[in-house]
Structures are given as structure tokens and as C-alpha cells.
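In: got a sequence here, can you model it:
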Amino acid sequence: MKVENYDVVVVGAGPGGYVAAIRAAQLGLRTAIVEKSELGGICLNWGCIPTKAMLRSADVLRLMRQASQFGIKAAEPEPDLQAIVARSRKVAAQLQRGVGHLMKKNGITVINGHARLAGRGRLSITSGSAETHVAAKHIVLATGARARSLPGLDAQADSVWYYREALTPSRLPKSMLVVGAGAIGIEFASFYHALGVEVHVVEMADRVLPVEDAEVSDYVAQALRKQGMTLHLGSGIAGKQRHAGGWNIKLDGTGSKEIDVEVVLVAAGIVGNVEGLGLEGTGVRVEKSHIVTDSYGATGEPGVYAIGDVAGAPWLAHKASHEAMVCIEKIAGLQPQPIDVNRIPACTYSHPQVAHVGLTEQQARDAGRPVRVGKFPFAANGKAIALGETDGFVKVVFDADSGELIGAHMVGDEVTEMIQGYVVATELETTEAELMHTIFPHPTQSEAMHEAVLSAYGRGLHY
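Out: As a prediction, this is how the structure comes out:
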């Protein structure tokens, strides 16, 4: 049997895998990538990108409904679900083709099939009944993760949705229970509520978006309730009964009650794709469905690495891509800087949007750090008022001794585009002095970022 030899073989072509392959090729390493499904992985095809396309449609719908506030006369808009879905799938398909072009441009061999370790430096790849083998000095596992399934709630196109069903609905239900109030759950809740669905959200934690700063979580919860969503926090599913019209769900905890909904949408976390990789008998260690690595992606098995969602939290596409570059550059003999998780931004594209980088106020206090906290509401920002987008605020957390910016938290319109300013600041270990001295353009929503810094030191100007 002929065995092709490579310097690097990447397993999985998501935002971690395909970036790893590109960087390896750039560094002159003979590279192949194995993907059993679609180039771009879940993120591009069934996650980050198509959800944002659908949420954009929801944003347009909201804005059109508010047209009269801007002096515009327009007929009452109606969502066209199938057109929204079709646009979302078209966007994903366009980007998938783009990844294919990047593989070709960089001279990367693309192999379709399921790969598993087959001895030191070897992979067996199956596609249908065919099996091939490849050899590589370095094997990078970037197999990603999948939605955590719940017992008794298997995916059903008519009544139980996970992300795939939620992205390709054939109908718009009248009512829905979203299980999980993390970023994915709240994004889907925002989308379907905008289209007129009665939305309930159940969450075991006592607040929505539990990883966010408590003030941000509280603000989002108030906003969602004001929009008309029903939140069942500190609650779980105690019982469920399928009936002709959907589901009868019994909730326990602080929100004990029964509700009837047409569809249950499950967004209760993710599980790493570690099965079928041939990890048995190797030095690769798995904990809670995720592969354990060092700060450069190396596992306990020589020549085997893992990056992205399969390597653990935070489960973010941009974290996977950056891990890919760090891993490959280390393989190539360079000296990359390991990722500092406190400098990885996170965004939720709900309505309102949420973004953060660094420590929450509570995390900083729990770590024993003296803090200075500043806040500024968009209601006092000229550009936000002109846009009619005055909900939300910017919050910053500084180390009181050194003045270093150690956390930034935002909720409001397009804050996911604004957070990068603070991300750069944290990477540069910026203090309040540099941020105060920085000139922010007027009129922009970003001025709220400057004002929040000033507020932390008692120098706020416009609030």
C-alpha cells in the first residue's frame, strides 16, 4: 500500500484546522488536511457564519418596524422565513468555497474522509468502503465539538431542534423553549423572538449569559424580558411529555411550573469530538470529552497535537485560529507566544449585543486584586442617540495599583465591533494613562469607551 508522506497532516477543516494548514504551508511544510464533511467546519457551515446572517435579517426586521421613529413611512414588514434561511445558506456556501480556494492557493492536499491514528506518525483515512494511509511527522487534531444532546430530546425536525434544525427550519413555530442561556441559546432566542415566536428560555444558572459580568447579565435579562421573552432562571427540566402540538415541559427549581411549546431548541453546551480518532493506547489524555494539551497544543503523544474546541474552553473560533498559528509555529521551530486566555475576546450577537475581554469585576475581586471600575451608558452618547440605539453601557475594570486594564465589558448596539479596541489595549498591557490620552473620534459610539475609562478615575465628562 502506497503511503503519502507529509510534514504536517491536520484532521478537521474548521477555523482551527484550515488555519493550521495554511500557516504550515506558509512555513514551507508539506501539508495535508483531512475533512469528513465540509470545509470550514461547523463554525462556517452551521455555526458562527449562518447564525450571524440570520441575526442580520432579524436586525433589519426590527429596524423596519421602527421606521416611523426615523421619519420614514413604510408598510408593516413581514419575515419570509425561507428567504432568510436561503440567504444564510448562500453566505455559508460562499465562504466554504473560499476555504477551498485557500487550500488550493497554498498547495495544501485536501483529503475527504474520516481519519484515525494508526500508529506512530500514521493515519488511516476511510471514505465509504475505501481506506488510505498517510504518514506525517506532525499530526494536528482539530476535530471540533458538537452540541450536547439531552436524554429524551433527540433531534426532530418538527419539534426538537439543535443548531442544524434551528438553522434550516421548514416552518416558524408559534412557541419555543430554548434550553440554555449561554451565547448560542440567547442568539437563537433573539432571532426567533424577532420573527414573532413566543420564546421561553430555561437556564440552570441564576442568570443569562453566566460567563459575563454580572451587571451585563442582569441588563440583558431585563432587556429580553422587556422585549417579551420569558426567562426561567435557576431552573431545569424535571419532566417532559410529547403531544400532538409539541411538548409539555415541567420545570423545577426557582421557576417551577409547566409550559406548553411547539418546539424545544437545545443549546445546552458542547462535547468534544474525540470518538473514533484512535486515541486508545496512545499518550493522548482526554478529560471531560476534551483533549489535554500544553500551551502549544502538544498532547502526551509525541508528534500529536490538538487545537480548537476539541482542546477545551473557551470554545471560540478565533481562539482556535490563534491556537493553530501558535501550534504550527512551534512545530516549525519558531518561538510563538502562548495564548493568554484573559486576552481572548468573546461576543454574543443577541439583541442587545454583548462583548467582553479579560476579567469580570467579581473575578478580579475574587483574585484579590484592588480594582477601579468605570461605566458609561450609551444613553449619554451622542452617536447612539442619533442612531436610536441608546440601550446598554460600557464597563471597564482596572488594577488600582498598576492602572492596567484587566477587563472590559459591553452591552449594546454593535459592541461586538467595538470590543477589539480594548482587546488591543489589553494585549499591549495598556494603563489608564494611555487610554485617557487616546483621542476617540466624534461622533462615534466608541466615545463611550473613553468615557468609561475617565469614569473609573472620577474624570467623566458627559455623565
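In: when you work out contacts or count neighbours from here on, use the C-alpha atoms and nothing else.
Out: Fine.
In: quick one: Glu280 is in a helix?
Out: No - applying DSSP: H, G, I helix; E, B strand; the rest coil, one finds Glu280 to be coil, outside a helix.
In: what's around it, how many residues?
Out: Using other C-alpha atoms under 10 Å, Glu280 has 11 other residues around it.
In: also Glu76?
Out: Glu76 has 10 neighbours, counted by other C-alpha under 10 Å.
In: one more to put side by side:
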Amino acid sequence: MRHYDCIAIGTGPAGQKGAIQAAKLGKRVAIVEKRQVLGGAQINTGTIPSKALREAVLHLTGANHKGHFGRTKSRVSEITIAELVSFSQRVIRHEWDVIRDQFDRNGVDLLWGKARFTGPNELAIDGPGGEERLSADRFLVAVGTKPARPASVPFNERTIFTSDEVLRLNHLPRTMIVVGGGVIGTEYACIMAALGVQVTLVEGRNRVLGFLDQEIADAFQYFMRQQGITLRLGEKVERIEEVEFVNGSTHQLVQAKLESGKTLRAQTLLYAVGRQGVCSELGLANVGIEFDDRERLEVNQFYQTNIEHVYAAGDVIGFPALASTSMEQGRRAICHAFGCCDVTNYNTSLFPYGIYAVPEISMVGKTEEQLTAEGIPYEAGIANYREIARGQILGDELGMLKMLIHQDTHKILGVHVIGTGATELVHIGQAVMALDGDAEFFVNNVFNFPTLAECYKVAAYNGLNKLNHVYSGTCEAVSVSL
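Out: Below is the predicted model:
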């Protein structure tokens, strides 16, 4: 029986980074993958393909710059899913090569097969050559999740499908119902709308992306409606079925019956309500680890399960379930497991969130609603892209950056961006917040011109000018103007 210092289960972002971190600490490491491809959902069905698809759509349709440059969607009728998928597949194949090379260079043993715990420190790997038994001192469970597929929904992978099957569509539908207003649902709704598909999005809550700052979420909903997306908010789907519809000729359509009595029909339906874990396949009972009804694991601040030598990271531990956070969770878990790196001085509340919809959205830190609930006094500084030369050049006059500033200390409490480059732009605010910076940092520093980074300077001026009125006449008054 081969023995390792650490075995990671799953080659998604958490497993990758965790295994490589362990190898860099001089440990003997193996990583197990049950599929025939590397990278998990991140590479094969989630992050990379959906973002590559988005970029292909924006490039082919000119959706990002239509208002400024007069681009139209005249080419959309010529675009096929096959064209878009071919672009995604090139990116995916490249990422496979990158991951394999990283494992090879760091001496990580890659094992193909399904892993199952047979004891506290033992795994059985059911691979192409039969079953093999392995032992390890520590384990990192990074098996990810899969789209939820309720038995009541008649999935057929042609007209009723999950995000895993979107890339396999052999044609571009004219109409689509998207059930679920989370990250996956809103991203695909925007991508399809950019292609000219008539999209109706159904969400049980009263707004999409409920974790966002409300002002940003409201702005995003406005943009979605401007793209022609119909939003059915506060609505729940009661039944989904295929029906025949006669209108001159007979058509097969998907019908969604809502609890409110409304009936929606479209050629296709994307079901994007939640994701389901796969922990039931891992034999965790043999270790004494329990999982919840969605097969997710509970961990402490060090990413340990209730069994101290078994760690878990990535989507399998739940929110935020982003590739970026999963990578860092996997790395930190291994650092703690071997006690070789001090990561306690990094603020986990400063993980950024990125939504690759049209337009992009990103945030770091607190929302206005959280600050109000916690009784923290703040002011909001706003910079609209239409005020920024770079925004004008890019043709994005609707984007916005919002900076939340503590009323007393002027420390940055949160940064929220919607518009072109949001997921890149947010990292400036993240860095300043991590270094305990204040709004004056942006006022007193120079930014390249013209850039979207200037938004930080404008937002700082805007917020401090508001605070100048609050503290007028005191020694703490801020004398700034724009």
C-alpha cells in the first residue's frame, strides 16, 4: 500500500492549489480525479467555458460597445453554438495542459479513478486498472458539486437542461426560460440575450444575486431589462413539462407553470437553481464525517472537518463557491494542515466576488445593507463611468464604482463595481483595504490617464466631499473638491 503525506480528492481549483502547496512544502502528494479530464467544473463545465463563451459572444456581437460605436447584432443570425463552443474548447484544452504540467513539475502523483474512504487514513481508488488502496496522513476533500437535478424536472439535455449541457446545444434557440437568478442563471441569461435570444428569468426572491449591494443589484436588473430580458421576480416554478403548441403548425415547447398561476413557454429551459454535492460517494461514514442534505461539508476557519486530519475546500463547503475563493481555500487548508505557513493575518472577508454577466459585476468588503445592520457609520462615494474619459472611449456610460467610506476614520469598508472591467478594477480597492488604507490614499495618488482606475479618485473625492459637510467647522474637516 502506497503511503502519502497528503492526498487531495478532486482536480478542481481547490484540489489543484492544495496539492501543489503541499508539494512545495516538500511533502509526498497524490491527487485523485474520477473523470477522464482534469480541472473539475472550473475547467470543463463552469468558470472557464462560461467565461470563454461570454468573451466570444461579446466579440462576435459587439454587445459591449454597441451604444458607442453603432455596432449591431446583424451577425447573430449567423452565429451557431458550435462556433462559440469551439472557442471555449481551445481554452479548455490549454488549461488541461497547464494543470498537468504543474502537477508534473511539482512531483504530484496524478491518480485516475473514484476515491472512497475505507478507514480514517485509507482510500480505495477504483481506477482503470482496478482497485488500489492508499494511505495518507492528511486529506483534502475538494470534490466540488454538480447542478441540482430535481426528479420533478424532466431533463432531456436538449430542451430542458442544466448549465452542464449548455455547451452541447447544437443550435441557438429563439426563446429560453432561465429558472434561478443566482450567478450561473444570470450569467447565461445575459449571454443568451446578447445573442438575441428572448430570455425570461424566474427567481423566487425579489431580486437577483441577493448577496450584492442592493444599489448594484437594482442597476443590474435595469441593465438586464434593457437587454430585453423579462424578469419574473418573487415567483416560483410549480411544474415544468414539454407541451405541443399549435400556431399554424405544431411546435414542441417547454412550459413552466408558476405558483402564481402564470404560464411561461419557450423553446428551451435552463434550470439553474442550486448545486448538489457528491459526498455520498466518498464513504465518509467510514471516517466519521457527516454532510448536509445537499451533500456539503461543514468546516472550521482552518477548513478542517470534524475529523482534524481531513480538510475540505471549494464548492463542497458551500458559499461563495467561486473558483477564485476555492483556490485560496485549498492552499490555506494545506498550510494549516502542515503548520508551515502563517495565513492567519490575511482577512478572509476580503475575498472578492466576480459575476461575469453583461455587464460585469464585482465587489469586495461590506455592502451598504451590512454596514447599516451592524451600526457602522459610512458614506458612499460614487464614480460614474460617464464622468471618466476611459468610460467614454469604451462606450460604457452606464458603469459605476461605489466606495463605502467610514465616516470617522475614512477607512475603505467596501468597493462595488458594475460595468466594463469590474472584475479587474475591484482589486485596487481590495489591496488598499487589505493594507488598512483610507480614502485620502486615492486623493493623494496619481492614476494613469485615461483609465477606469480613475474611478477610485473620483469616488474618493465624492465621498469625502459629502463628509466635509458632515464635519464642517471641525478640525477634522476635509477640504477637497472636484
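In: and the TM-score between them?
Out: Superposed pair, TM-score by TM-score structural alignment, normalised by the length of structure 1: 0.94. Supporting alignment: 458 aligned residues with a C-alpha RMSD of 2.1 Å.
In: tell me which residues of stretch 110-119 of structure 2 are tucked away?
Out: For stretch 110-119 of structure 2, burial by neighbour count (16 or more other C-alpha atoms under 10 Å) applies to 110-118.
In: I misspoke; the intended subject was stretch 203-213 of structure 1.
Out: Within stretch 203-213 of structure 1, the residues that count as buried by 16+ other C-alpha under 10 Å are 203-205, 207-210, 212-213.
In: go on, stretch 454-468 of structure 2?
Out: Neighbour counts over stretch 454-468 of structure 2 (16+ other C-alpha under 10 Å) mark 454-468 as buried.
In: secondary structure and distance to Ile376 of structure 2 added to the buried residues of stretch 110-119 of structure 2, as a markdown table?
Out: Listed next are those as a markdown table, based on DSSP: H, G, I helix; E, B strand; the rest coil; distance: C-alpha to C-alpha, whole Å:
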| residue | secondary structure | distance to Ile376 of structure 2 |
| --- | --- | --- |
| Leu110 | strand | 49 |
| Leu111 | strand | 50 |
| Trp112 | strand | 51 |
| Gly113 | coil | 51 |
| Lys114 | strand | 49 |
| Ala115 | strand | 47 |
| Arg116 | strand | 47 |
| Phe117 | strand | 47 |
| Thr118 | strand | 50 |
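In: list the contacts of stretch 68-75 of structure 2.
Out: With C-alpha atoms under 8 Å, 6 or more residues apart in numbering as the test, stretch 68-75 of structure 2 has contacts from 60-63, 65-66, 195-196, 394-396.
In: sorry, wrong one. I was asking about stretch 151-163 of structure 1.
Out: 46-47, 147, 165, 169, 246-247, 262-267.
In: wait, which of these is closest to Asn273 of structure 1?
Out: Ranked by distance to Asn273 of structure 1 (C-alpha to C-alpha), the contacts of stretch 151-163 of structure 1 are led by Ala147 at 10.0 Å.
In: pick out the residue nearest the middle of structure 1.
Out: For structure 1, Leu316 is the residue whose C-alpha lies nearest the centre (C-alpha atoms, centre = their mean; 4.7 Å).
In: helix/strand/coil for Ser88 of structure 1?
Out: With three-state DSSP as the criterion, Ser88 of structure 1 reads helix.
In: pretty sure it is touching Leu55, no?
Out: No - the criterion here is C-alpha atoms under 8 Å, and Ser88 of structure 1 misses it with Leu55 at 9.5 Å.
In: about what we covered before: from the contacts of stretch 151-163 of structure 1, which ones fall inside strands?
Out: 147, 246-247, 263-266 (DSSP state E).
In: now distance to Val341 of structure 1 too, for these, in CSV please.
Out: What follows is these, written out as CSV (distance: C-alpha to C-alpha, whole Å):
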residue, distance to Val341 of structure 1
Ala147, 23
Gly246, 41
Trp247, 40
Val263, 36
Val264, 33
Leu265, 30
Val266, 27
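In: please indicate which of these are buried?
Out: 246-247, 263-266.
In: roughly how far apart are the residue in structure 2 that Val354 of structure 1 lines up against and Val208 of structure 2?
Out: Counting by TM-score structural alignment, Val354 of structure 1 lines up with Ile361 in structure 2. For Ile361 of structure 2, the distance to Val208 of structure 2 equals 12 Å [C-alpha to C-alpha, to the nearest Å].
In: what is the nearest of the contacts of stretch 151-163 of structure 1 to His290 of structure 1?
Out: Nearest to His290 of structure 1 among these, counting by C-alpha to C-alpha, is Ala147 at 13.5 Å.
In: can you give me the separation between the closest residue to that closest one other than its chain neighbours and Leu334 of structure 1?
Out: Once flanking residues are discounted, Ala147 of structure 1 sits nearest to Ile270: 4.4 Å by C-alpha to C-alpha, 6 or more residues apart in numbering. Separation of Ile270 of structure 1 from Leu334 of structure 1 (C-alpha to C-alpha): 33 Å.
In: got it, and Ala147 of structure 1?
Out: Note on Ala147 of structure 1: its distance to Leu334 of structure 1, by C-alpha to C-alpha, is 35 Å.
In: and if you look at Val134 of structure 1?
Out: The gap separating Val134 of structure 1 from Leu334 of structure 1 is 25 Å, by C-alpha to C-alpha.
In: of the two, who's got more company?
Out: Val134 (19 against 11).
In: which element is Met176 of structure 2 on?
Out: If you go by DSSP states H and E, Met176 of structure 2 is part of strand 175-179.
In: buried residues, the next helix or strand after that strand. List them.
Out: Sequence-wise, the next helix or strand downstream of strand 175-179 of structure 2 (DSSP H and E) is helix 183-194. For helix 183-194 of structure 2, the buried set under the neighbour-count rule, 16+ other C-alpha under 10 Å, comprises 183-194.
In: the next helix or strand after helix 183-194 of structure 2: average distance to aligned residues in structure 1?
Out: Proceeding N to C from helix 183-194 of structure 2, the next assigned helix or strand is strand 198-203, under DSSP H and E. Compared with structure 1 after fitting, strand 198-203 of structure 2 deviates on average by 0.4 Å (mean C-alpha distance after the TM-score superposition for structure 1).
In: what helices and strands are in contact with strand 198-203 of structure 2?
Out: Identification of packing neighbours for strand 198-203 of structure 2 by 3 or more C-alpha pairs under 8 Å, 6 or more residues apart in numbering; DSSP states H and E yields strand 175-179, helix 183-194, strand 230-233.
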